[in-house]
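**Q** For reference, the sequence and a predicted model appear below.
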Amino acid sequence: MKIKEIFSDWRMIILIVVLLLTVVAIKPTPWKEGIEVVKVNQEELLDQGMGSGEIIKIINGKNIETLEDFSDVVLGEKIDISTDRSNYAYLGNSLNIIVKEVDKSKIKKGLDLAGGTRVLLKPKEKVSDQQMDNLDSIMKTRLDVYGLSDLNIRKANDLSGNKFLLVEISGATQDEVRELIGQQGKFEAKIGEDIVFIGEKKDIKNVCKDDGSCSGVSQCGAVEGNQEQCRFEFRVTLSNEAAKKHAELTGKLEANESNGRYLSKKIDFYLDGELVDSLFIGADLKGVETADILISGPGSGVNRDEALDDALKNMNKLQTILMVGSLPFELEIVKMDSISPRLGLEFFRNIFLVGALAILSVAVVIFIRYRNFKIILPAVITMMSEIFIIVGVAAFIGWRLDLAAIAGILASVGTGVDDQIVITDEVMSGDIAYDWKDKLKKAFFIIFVAYFTTVAAMLPLWNAGAGLVRGFALTTIIGVTIGVFVTRPAFASMIEKLLKN
């Protein structure tokens, strides 16, 4: 009879409805298997059309279900890959693909749990909010064009008013991130000291990318120092103004004295003031308004595979900069952290274990305090419901759960235990001057005062530490709000029905 009374109470009905909505928000799909492609660096696979988001099922006849399966795969002279979209095969003994475990829910794990690289960037000059908005937009576009889709970018301020940009990227090395977002990306093509065109949309109409007919690695060979070097090249299409500038500058040049097939000066390519490459200009291009320009550059390594990978990486970076443009101002890397996916997985397992032990410990303490099993079950149900709903809200709003956010969840659940004890003490008090409703009103007055105090304490943390502890503040506020308006009333309902004589 009491069970029916409990579940027919409007406070329990609200809790059940919220739990069902949480399941919808999280959208669990535990049956999904495979490894998801984050980024493809293998030229043969790029030519065949493999891209990010594909789920790898089989490599060389072996089923791939975990990151360990992917790491332990035995490669031969020929590599066969089956994904959820297509089959791929190529000759080679390397597998240059960045992968992650397939998402089995809408829960987004932060850098601490999923692994990756976190960078805190600060402008080298004083900038406005509008300039930071522009930086945010350009940075997202640059990383997306480069092929890094699993990322999180947000603006942040510290308590001193300094502006920052926090970038979290899965599937990228520190060197890649440092080169890609630590550089302003100011590209210039010069003949002598005169600028022919720059890496902005007003000069460049189109950049050939992911098309083997107009981009790729043209040649590889040995160089001094027991090194291998490969050269990449890709075509860009200039605007009419840039083509006219090219004709104007080449029209002033004479033929090369030692080789009449070329003009007397080369066209030099600079990135952030450093020379990337120099190309001869054909004598037949003298004074000609040509829109198609071939841009090239080197890549090096201790062997041919490393040189090829380096050339592809450099080409991808330069193509990205030319497609997106330079950043509006120079940036300083304030802090950079990198966490491996395996370490993140260990973090997640340890947190789950510690959380379970914490709930068990609280249940034991409550039993020691009240010596009544009727109180333990509602307390455990309330704590677990609260954690589940907080995670569901985070999934719904797209917030990534990192260590700071999980600390906030634990903090909010801790305040929830305090509130449960307040409710239980009031309900079990022997004061006959109050009826049940008065006792609960008295308890909830204390709870609401504590709630507003907690929220007020969390607000300054929103921008503290350049936003690095924002996850703690957010999940704490979400947790105590859910507790006060959903789980605490449900707990009070259960206690009232179970203990009322």
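**A** Arrived safely. Residues are numbered from 1 along each chain as shown.
**Q** CA atoms for contacts and neighbours, from now on please.
**A** OK.
**Q** Hmm, Glu193 and Phe269 touching each other?
**A** No. Phe269 is beyond contact range of Glu193, at 11.6 Å (criterion: CA atoms under 8 Å).
**Q** Among the two, which residue is more densely surrounded?
**A** Using other CA atoms under 10 Å as the criterion, Phe269 and Glu193 rank with Phe269 on top: 24 against 8.
**Q** That one belongs to a strand, doesn't it?
**A** Yes. Applying DSSP: H, G, I helix; E, B strand; the rest coil, one finds Phe269 inside a strand.
**Q** burial of the closest residue to it other than its chain neighbours, as a residue count?
**A** Leaving aside its chain neighbours, Phe269 sits nearest to Ala189 (4.6 Å; criterion: CA to CA, 6 or more residues apart in numbering). Neighbourhood size, Ala189 [other CA under 10 Å]: 22.
**Q** The stretch 101-250 of the chain: strands as residue ranges?
**A** 108-109, 116-123, 151-157, 163-169, 187-191, 194-198, 204-207, 215-223, 227-238 (DSSP state E, counting those that start in this stretch).
**Q** Tell me which residues of the third one come out buried.
**A** By neighbour count, and taking 16 or more other CA atoms under 10 Å as the criterion, the buried residues in strand 151-157 are 151-153, 155-157.
**Q** Find the nearest non-adjacent residue to the spatially most central residue of the chain, please.
**A** Within the chain, the residue whose C-alpha comes closest to the C-alpha centroid is Leu151; the distance, by CA atoms, centre = their mean, is 2.4 Å. Nearest-residue entry for Leu151: Ile169, 4.4 Å, with adjacent residues in sequence omitted and distances by CA to CA, 6+ apart.
**Q** Structure two is appended below for comparative analysis:
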Amino acid sequence: MKRRTKNLFLNWRIILLTLVLIGSIATLAVRPLTFGIDIAGGVAIVAQTEHPVDADTMQLVVDSLQKRLNTLGVKDITVEAQGDQIVLVKVANVTTPEEANQIKNVIESQGVFYMEFGGVIFGTGRDVEYVGIYQIKSDNTWAVPFRISKSAAEKFAELARDKAGWPVDMFLDPPVNSLIIVSESVYKTMNSSEFNAQAPEAPTLMERITKAFNITVVTYANQSADEIAKLAESKEKIVLVDVPQELQAELENVNVTVRFVPRNPGESDHSLIVRVLGLYGPYSVGEGLATGAPQQDVQITGTAPDRLTAEQEASTIYTVLKSGSLPVKLTVVGMEFISPRLGEGFKNQALYAGIGALIAVLLIVYFHYRNWRIALPVASTSLFEAIIILGFAALIQWNLDLPSIAGIIAAIGTGVDQQIVITDELLGGEKTTKITRRSSVLKRMGRAFFVIFASAATTIAAMSFLLVYFVGTLKGFAFTTILGVLIGIFITRPAYAEIAKYILGED
């Protein structure tokens, strides 16, 4: 008996299970589990494209948003397309309005980046070759360094030759091909030299954006909706800036997009113009850049009232430049916070369900075989399997949501069925001579594992379909189910077979 016990613990399958189990427990001790939005809480954001798009374009939107939000550093991001205009974004562990607003700003930033000089666009986001880590200074100024292509640098150098002090503008999502209706004071500011850096003789900001982006700026003078619609006949959108909001309702029947931009409390004309145009700058051309020598390394800078705002502004610019542009503009139309308190209740319920499932497995197996020596190893193996799955999830920082936990329970249920197959095969043999018995055991184990591998293959095939072709919570269910099945067939099931052979005296 001692020799048989010694041989059991020296079996490589038992050793593998032991090492993986110890590793999983150690991982859970140093890297706590992370949970999805339905358990940890978070924010659900509904965004809408500015016009219906086809399936390929919507997939580009989903992929770009996923990449952009990953760059931002948030965890457990789910981006789902809902029809041809709606995108649902769920982000776990977001509990403050400031965090949610930062995500909202990233979603609504299409990320179309332009570099313009004298009304000529000399570079776009495609010319951005490298984006450096943003920097925040003690006075809450920030900078995002990046490198532009050689062709863009050469084009700018040619445009800026002998024009030291002239303004260089950088735009993020400007209202291209639009009619902008503004108040009289805003119009005067845009048409003055206020945005001309150190060159009053340079074209005004209004002249530059008209030439570069086909933007027409008109002063609001109580024009009717029909008159404004006529002015916007060749435009893609109408932007109402610092004018009565009632005008937006009057333009509902116009066949172009209408956007209303109110003035924030205490906001100056300068700040309002910068916000509407997505303008960064103007930056003054230095003497060194006016010589005609190309310069590829540039940066966007800004100033914020406090460090938190500076971090958010710099992070947004960094993310947009890093991840590229969206194929269509998105607008956030709804936002809902999910309380982590509700999730805590779900977590406890899932824990109780898991414990209940293990107890049910123990009792059912006992009543089936009337033998605790079989029931205890079956239930213990299921427990080990759950610990290993959780350890692996902690290792890769997989965010567990309720469907993921359901997948773990489903995988354990499948594992119990396979352990019963192994046990029944071992109990079904006849004890003859030692050689015959050993041959019989190998044949019965072969039959058992044929059934196990066939069952695992069909389960993995079905779950792989969900993993590849579905989005959202079904992915979590599919992933943990596949993970549980793989751990079962390669680690826990072979180890249980050795334990069962030992218990049933099958050497």
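**A** Structure received. Note that the structure is predicted; figures quoted are calculated from it, not measured.
**Q** quick one, what contacts the residue nearest to the centre of the first structure?
**A** Taking CA atoms under 8 Å, 6 or more residues apart in numbering, we find Leu151 of the first structure in contact with 167-170.
**Q** Which ChimeraX command selects the buried ones in these?
**A** In ChimeraX, a selection of the buried entries from the contacts of Leu151 of the first structure looks like this (16+ other CA under 10 Å):
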select :167,168,169,170
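**Q** ok, and the contacts of Leu151 of the first structure in the second structure?
**A** Checking the contacts of Leu151 of the first structure against the second structure (both residues aligned by TM-score structural alignment, their matches' CA atoms under 8 Å), the contacts still present are 168-170.
**Q** for stretch 269-279 of the first structure, how far is the first residue from the last?
**A** 8 Å (CA to CA, to the nearest Å).
**Q** how deep is the residue nearest to Phe232 of the first structure when sequence neighbours are not counted tucked in, by neighbour count?
**A** Excluding the flanking residues, the one nearest Phe232 of the first structure by CA to CA, 6+ apart is Val217, at 4.1 Å. The number of residues packed near Val217 of the first structure is 21, by other CA under 10 Å.
**Q** tell me the contacts of Val217 of the first structure?
**A** Contacts of Val217 of the first structure (CA under 8 Å, 6+ apart): 230-233, 308, 311-312.
**Q** Redo the residues you listed as JSON lines? Include distance to Leu322 of the first structure.
**A** Shown next, in JSON lines, are the contacts of Val217 of the first structure (distance: CA to CA, whole Å):
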{"residue": "Cys230", "distance to Leu322 of the first structure": "21"}
{"residue": "Arg231", "distance to Leu322 of the first structure": "18"}
{"residue": "Phe232", "distance to Leu322 of the first structure": "15"}
{"residue": "Glu233", "distance to Leu322 of the first structure": "13"}
{"residue": "Leu308", "distance to Leu322 of the first structure": "21"}
{"residue": "Ala311", "distance to Leu322 of the first structure": "16"}
{"residue": "Leu312", "distance to Leu322 of the first structure": "15"}
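**Q** Now restrict those to buried residues only.
**A** By 16+ other CA under 10 Å, those give 230-233, 308, 311-312 as buried.
**Q** for the residue mapped onto Ile460 of the second structure from the first structure, helix, strand, or coil?
**A** In the first structure, Ile460 of the second structure lines up with Val455, judged by TM-score structural alignment. At Val455 of the first structure the chain is in helix, as set by three-state DSSP.
**Q** count of neighbours near Glu311 of the second structure?
**A** Neighbourhood size, Glu311 of the second structure [other CA under 10 Å]: 17.
**Q** tell me what the helix or strand hosting it is packed against?
**A** Under the criterion of DSSP states H and E, Glu311 of the second structure resides in helix 307-323. Contact analysis of helix 307-323 of the second structure by 3 or more CA pairs under 8 Å, 6 or more residues apart in numbering; DSSP states H and E lists helix 55-72, helix 97-108, strand 128-131, strand 135-136, strand 141-148, strand 297-303 as its packing neighbours.
**Q** and the first one with helix 307-323, angle?
**A** Think helix 55-72 of the second structure. Angle, helix 55-72 of the second structure to helix 307-323, by axes from the mean of the first three to the mean of the last three CA atoms, to 10 degrees: 140 degrees.
**Q** Now do the buried residues in helix 55-72 of the second structure.
**A** 58, 61-62, 64-69, 71-72.
**Q** any chance of the residues you listed in a markdown table, plus distance to Ala495 of the second structure?
**A** Converted to a markdown table, the buried residues of helix 55-72 of the second structure look like this (distance: CA to CA, whole Å):
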| residue | distance to Ala495 of the second structure |
| --- | --- |
| Met58 | 47 |
| Val61 | 47 |
| Val62 | 43 |
| Ser64 | 44 |
| Leu65 | 44 |
| Gln66 | 40 |
| Lys67 | 41 |
| Arg68 | 44 |
| Leu69 | 42 |
| Thr71 | 42 |
| Leu72 | 43 |
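**Q** In the stretch 151-300 of the second structure, what residue spans correspond to helices?
**A** Applying DSSP state H, counting those that start in this stretch to the stretch 151-300 of the second structure gives helices spanning 184-190, 205-213, 225-231, 246-250, 269-277.
**Q** ok, back up a step: ok, the match of Ile460 of the second structure - contacts?
**A** Contacts of Val455 of the first structure by CA under 8 Å, 6+ apart are Ile477.
**Q** And for Ser160 of the first structure, the neighbour number?
**A** Neighbours of Ser160 of the first structure (other CA under 10 Å): 9.
**Q** That one and Gly465 of the first structure, how far apart?
**A** Taken as CA to CA, the span from Ser160 of the first structure to Gly465 of the first structure is 10 Å.
**Q** go on, Arg371 of the first structure?
**A** 44 Å.
**Q** before we move on, what about Arg118 of the first structure?
**A** 14 Å.
**Q** Same drill for those two, tell me which one is more crowded.
**A** More neighbours surround Arg118 than the other of Arg118 of the first structure and Gly465, with 25 against 13 (other CA under 10 Å).
**Q** With that, I have no additional questions.
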